[in-house]
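what would the 3D arrangement of this be:
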Amino acid sequence: MLRINNIKLPIDHSNEDIKAEIAKKLNISSNDIRKFYIRKKSIDARKKNTMIYFIYNIDFEIENEDIFLKHSFISKSPNYNYKFPIPGDIPLKHKPIIIGFGPAGMFSALILAEAGYEPIILERGKKVDERKKDVKNFWENSILNTESNVQFGEGGAGTFSDGKLNTLIKDKHNRIRKMLKEFVEAGAPEEILYINKPHIGTDKLEIAVKNIRKKIENLGGKILFNSKVTDFIIKNNKIKGVIVNNSEKLYSDIVILAIGHSARDTFQTLFEKGVKITQKPFSIGVRIEHLKEMIDKSQYGKFYNHPKLKAADYKLSHRAKNGRAVYTFCMCPGGYVVASASEKNMVVTNGMSEFARNNINSNSAILVNVSPEDFPSKHPLSGVDFQRRYEKKAFEISQSYYAPVQLFGDFLKSKKSSKFGSVNPTYKPGTVFYDLNKIFPDYISSALKEGILAMGKKLKYFSNYDSLLTGVETRSSSPVRIERNEDYESINIKGLYPAGEGAGYAGGITSSAVDGIRIAERIISKYKKGW
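Model prediction:
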């Protein structure tokens, strides 16, 4: 296989046009190209009112490959095969335990299961089909199940999201490719293997996580739902096992801690057991909603409703005068703002969209960075207290899970809105008008105002008066870091492996999954089955 990059074609091209363009560059007949495979596909919309282009990286098969390698724009196709590590020689007396079945826990479990280590996975929430019923009940009836919600359950918080898989992390070992292929085999769209900003959508993701679970079980892994780890068995600074639901003891010298960024009670338990935890910066803010059509027009110009183009996304940032970073996060084209609380009497927002991304609105978080200097104390869990303060404030406005909303123009004026403009909220169970300036400290509010206005200069319509703000967004990332060493092991509890977003080492589905894979590899390379 050979690789050719930067094949640029106008929006209405066909697959045959791709083949013809490769042949043209190589000065050969299209018939000489046996097969070709799209390895990357992105959009060039810089001339959106003239022409939009698709840019491809293509792998192709052809006879006499060496002849064509003389061209500077041709290279050998990279090897996409994932390699398992060679097992170590220290015998394990018990099967590895994994706490949490989000992306980090799921993919560490899959790698261990494929290597024959038969992991035991403990998930405090429910299977995804049962979890969906609890989430629906919360959104429609304000009845929150604190163990089965948007944050907890099969697939983790990512299950009720856009299923975005783009990441900035480097990957020389095909871990990302491994993750993508597993998702495709489990029912995700094949395009995630090559599209520039891949996403699965919550409707496809729930299918994929179920099928990955079944694969793990077929390989000898065991997944226990409704199984909350309530204590840790630690002796001489070594993990020896866990206690589940305050009663059952499970023993193991290896425990992967993939608990997610909202497992606040588990953070507390770990702290009380002496596990080294430190404060970590994160961000808070609001969700902003626009009509999807307006964002599409801003990004695609006259081609905004072209059938080959999906709902447009954006990524914007600004450095405020007070030094705070303001940026968009978890942008959900054609999506919904969703209620995401995991504790009683608190309002938390997040974004979600299905694979089609065809809802009338698009939304994104607008966040402002906060650091330990902003937290109420030096306590390692003070960031959690900081989050709770604003989640409680949002709840107390109406003494309900209704979210406070405000038109951006009214936010600028510190004036409570009285009616919606062109944008109606998608948040359920409901909303209440409120001046969001009264929730946040000035350094957050002023940075949000300045940032949104600056973003409006970069993206048309973004800072319109009736752009809708919904509060509060507090769970952008974990407020703690569970300290670990170069072997991914807790710095003071041997055998405990903090993993993924909740431990403070990832941000999103892909980076969390890759972190889980790395930890599984390290365990495999050190230990062998001894049971």
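
C-alpha only now, for contacts and for neighbours.
Will do.

for the helix or strand where residue 456 lies, buried residues please.
Residue 456 is located in helix 442-458, with elements delineated by DSSP states H and E. Neighbour counts over helix 442-458 (16 or more other CA atoms under 10 Å) mark 444-455 as buried.

downstream of it, the next helix or strand is which one?
For helix 442-458, the succeeding helix or strand toward the C-terminus, using DSSP H and E, is strand 468-473.

give me the contact list for that following strand.
Contact with strand 468-473 is made by 284-290, 347-350, 365, 367, 390-391, 394, 403-408, 423-425, 436, as judged by CA atoms under 8 Å, 6 or more residues apart in numbering.

if we can go back for a sec, got the buried residues of helix 442-458 as TSV, with distance to residue 3 columns?
Putting the buried residues of helix 442-458 into TSV (distance: CA to CA, whole Å) gives the following:
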residue	distance to residue 3
444	47
445	49
446	49
447	45
448	44
449	46
450	45
451	41
452	41
453	43
454	40
455	37
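
now show me the structure for the sequence below, then we'll compare the two:
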Amino acid sequence: MPHSQSVRITELRLPIDHSTEDLHKAIVQRLNMGEHQVLEYTLFKRSYDARGKNAIILLSYIVDVVADDVESVLKQFTEDKKITRTPDTAYHFIGHAHASFSEKKRPIVVGFGPCGIFVALILAQMGLKPIVLERGQAVRQRTQDTWGLWRKKILNPESNVQFGEGGAGTFSDGKLYSQIKDPKFYGRKVLHEFVKAGAPEEILYVSKPHIGTFRLVSMVEKMRAEMIELGAEVRFGARMTDVLIEQGQVQGVQLADGEVIESNHVIMALGHSARDTFEMLHKRRVFMEPKPFSVGFRIEHPQSLIDQARFGKYAGHPILGAADYKLVHHASNGRAVYSFCMCPGGTVVAATSEPNRVVTNGMSQYSRNERNANSGIVVSINPSDYPATDPNDAALAGIEFQRFWESRAFELGGGDYSAPAQLVGDFVAKQASKEFGKVQPSYKPGVTLGSLDTSLPDYAIAAIREALPAFDKQIKGYFLHDAVLTGVETRTSSPLRITRGEDMQSLNVKGLYPAGEGAGYAGGILSAGVDGIKVAEAVGASLLGLNGI
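Okay, the predicted model is just below:
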């Protein structure tokens, strides 16, 4: 609906079991209008308030309403901040290429995760015909390769949870919410493109939208098809091994097979696990710096326990679905311990991209109906925790830190990609676990019970050991003896930042555009997509000669 012809109501609250008719009546009553004067309405957001299991859960809406006379409605409520003109949240392109756009100027997008997808999609929609280089495989082949590790303990280093079409977000909960500031509503563009590609329309208005792995597979295929139809070229199995730079200006890239592709606009939409690419960029003296990240474990509880603790008598309600949580504890040793990438009704998955290392992550399907809830329980790590032997290599020191603990987890798990695990009660009591209780771990290829004491730095172990009982005060029953910890989670975010300026370009290489999670500018599907749009606009402005954008 045109935003100028509608009114936005915020904080419209109704009981959780209200009917469609109840919502319509509430809108009419709130606007002090007759029923016939409300022509139509659209949900912009629906959230719930669940503060304690005995509380009454209410649904809170933001609704955009088309009415007979918008101006008179706004005049009536000039002092009411909860009734305003609907803002314009539509996406507006900065420009489009002419039909004569030179093929020689085609931008290159390295990486085809959420950020790379939206860089390429926006560039294609602007008529700028990007060339996409993805080292991994197309999403369906990649899924088969990933199952090879989960089911047969066979790792494909170039096609796995980290590498391939859709990026690491494909094998996740498919969460589509973020706490980033988004004054231009780029996030709405991301959501609308997902709906166009097959995501349920509810992601446009629920407070914590998610898609799930299986739906993401078909969606990224449809988005790729649109790009190609608009003139983009998408190559799989195309690993970039070098970036060509002359006098501070990027000239193109070289692939593993020796092919050189020339371009003065190269977008580095890398994942946070593109370690060999980071090392190559470091050798080429592209400016980068170390940044904080986090390490820890995956924890699994019965989903029913979390539902009951969060929703009480409303547990299992179809509108609420499987409950999630967000926890933080400031440990006495100065470390922050917090839940990360919580996956309701999901599974813990093997997420390594390098041989002889174990990495965990969490994943859920759209239904979120698996037996266990899982979440990362991680500890903040700062660059001072992983000082480089050579100060010139400081930007890469976080990678070596991650590799050390991933290799240790591989060893503790038995050397066959099984992961080390321990019951929560035993972990806190400092005794090795010997058998599982009521919680069965979901990690494939499997887990090896024992002690996690040597799987992470001492300060991380101490902080997590203190946090787990403390979390029970926030979620009753969380400190469950039989809950399972599986190690290790090391790739919460990129350990470095390929620093860029306000023009979105590398600080010391013109035409090189660091983007997304691997470059240190996003954390999750939505924020990565938003960053991709921003970078695409910067590249588009340069190619189209639009100064000041």
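
just checking, what packs against the helix holding residue 456 of structure 1?
Counting contacts by 3 or more CA pairs under 8 Å, 6 or more residues apart in numbering; DSSP states H and E, helix 442-458 of structure 1 packs against strand 317-319, strand 325-332, strand 361-370.

how about the strands in the stretch 101-250 of structure 1?
Assigned by DSSP state E, counting those that start in this stretch, the strands in the stretch 101-250 of structure 1 fall at 120-122, 222-224, 229-235, 238-244, 248-251.

need these in JSON lines (columns: mean neighbour count).
Output for the strands of the stretch 101-250 of structure 1, formatted as JSON lines (neighbours: other CA atoms under 10 Å):
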{"stretch": "strand 120-122", "mean neighbour count": "24"}
{"stretch": "strand 222-224", "mean neighbour count": "19"}
{"stretch": "strand 229-235", "mean neighbour count": "18"}
{"stretch": "strand 238-244", "mean neighbour count": "20"}
{"stretch": "strand 248-251", "mean neighbour count": "15"}
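
a markdown table for those, including distance to residue 70 of structure 1?
Shown next, in a markdown table, are the strands of the stretch 101-250 of structure 1 (distance: least, CA to CA, whole Å):
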| stretch | distance to residue 70 of structure 1 |
| --- | --- |
| strand 120-122 | 51 |
| strand 222-224 | 52 |
| strand 229-235 | 59 |
| strand 238-244 | 57 |
| strand 248-251 | 59 |
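
on that earlier part again, pick the most buried one from the helices and strands packed on helix 442-458 of structure 1.
Per-stretch averages of neighbours, counted by mean count of other CA atoms under 10 Å, single out strand 361-370 among these, with a mean of 25.

ok so residue 59 of structure 1 is a strand residue?
Yes: looking at residue 59 of structure 1 with DSSP: H, G, I helix; E, B strand; the rest coil, it is inside a strand.

please tell me how far it sits from residue 80 of structure 1.
From residue 59 of structure 1 across to residue 80 of structure 1, the span is 12 Å (CA to CA, to the nearest Å).

repeat that for residue 390 of structure 1.
45 Å.

can you check residue 347 of structure 1 too?
43 Å.

neighbour count: these two, which is higher?
residue 347 (28 against 13; other CA atoms under 10 Å).

list the contacts of the alignment partner in structure 2 of the more buried one.
Under the alignment (TM-score structural alignment), residue 347 of structure 1 pairs with residue 358 of structure 2. Taking CA under 8 Å, 6+ apart, we find residue 358 of structure 2 in contact with 350-352, 406-407, 409-410, 417-419, 487-488.

swap in residue 112 of structure 2?
132-134, 164-167, 269.

tell me which residue of structure 1 lines up with it.
In structure 1, residue 112 of structure 2 lines up with residue 101, judged by TM-score structural alignment.

do the same with residue 311 of structure 2
For residue 311 of structure 2, the residue aligned by TM-score structural alignment is residue 300.

find the nearest non-adjacent residue to its match, please.
Once flanking residues are discounted, residue 300 of structure 1 sits nearest to residue 48: 5.2 Å by CA to CA, 6 or more residues apart in numbering.

if I look at the one you found, how far off is residue 291 of structure 1?
19 Å.

looking at these two, which is more packed in?
Using other CA under 10 Å as the criterion, residue 48 of structure 1 and residue 291 rank with residue 291 on top: 21 against 17.

quote the end-to-end distance of stretch 76-89 of structure 2.
24 Å.

so for that stretch, what gets flagged as buried?
Applying 16+ other CA under 10 Å to stretch 76-89 of structure 2 flags 83-86 as buried.

just name the closest of those to residue 44 of structure 2, please.
Using CA to CA, residue 86 is the member of the buried residues of stretch 76-89 of structure 2 that lies nearest residue 44 of structure 2, at 10.0 Å.

how much space between the residue mapped onto that closest one from structure 1 and residue 518 of structure 1?
Using TM-score structural alignment as the criterion, residue 86 of structure 2 maps onto residue 77 of structure 1. Look at residue 77 of structure 1 and residue 518 of structure 1: by CA to CA, they are 25 Å apart.

nearest residue to whatever residue of structure 2 lines up with residue 234 of structure 1 in space, ignoring adjacent ones along the chain?
Taking TM-score structural alignment, residue 234 of structure 1 has residue 245 as its aligned residue in structure 2. Spatial nearest neighbour of residue 245 of structure 2, excluding adjacent residues (CA to CA, 6+ apart): residue 251 at 5.5 Å.
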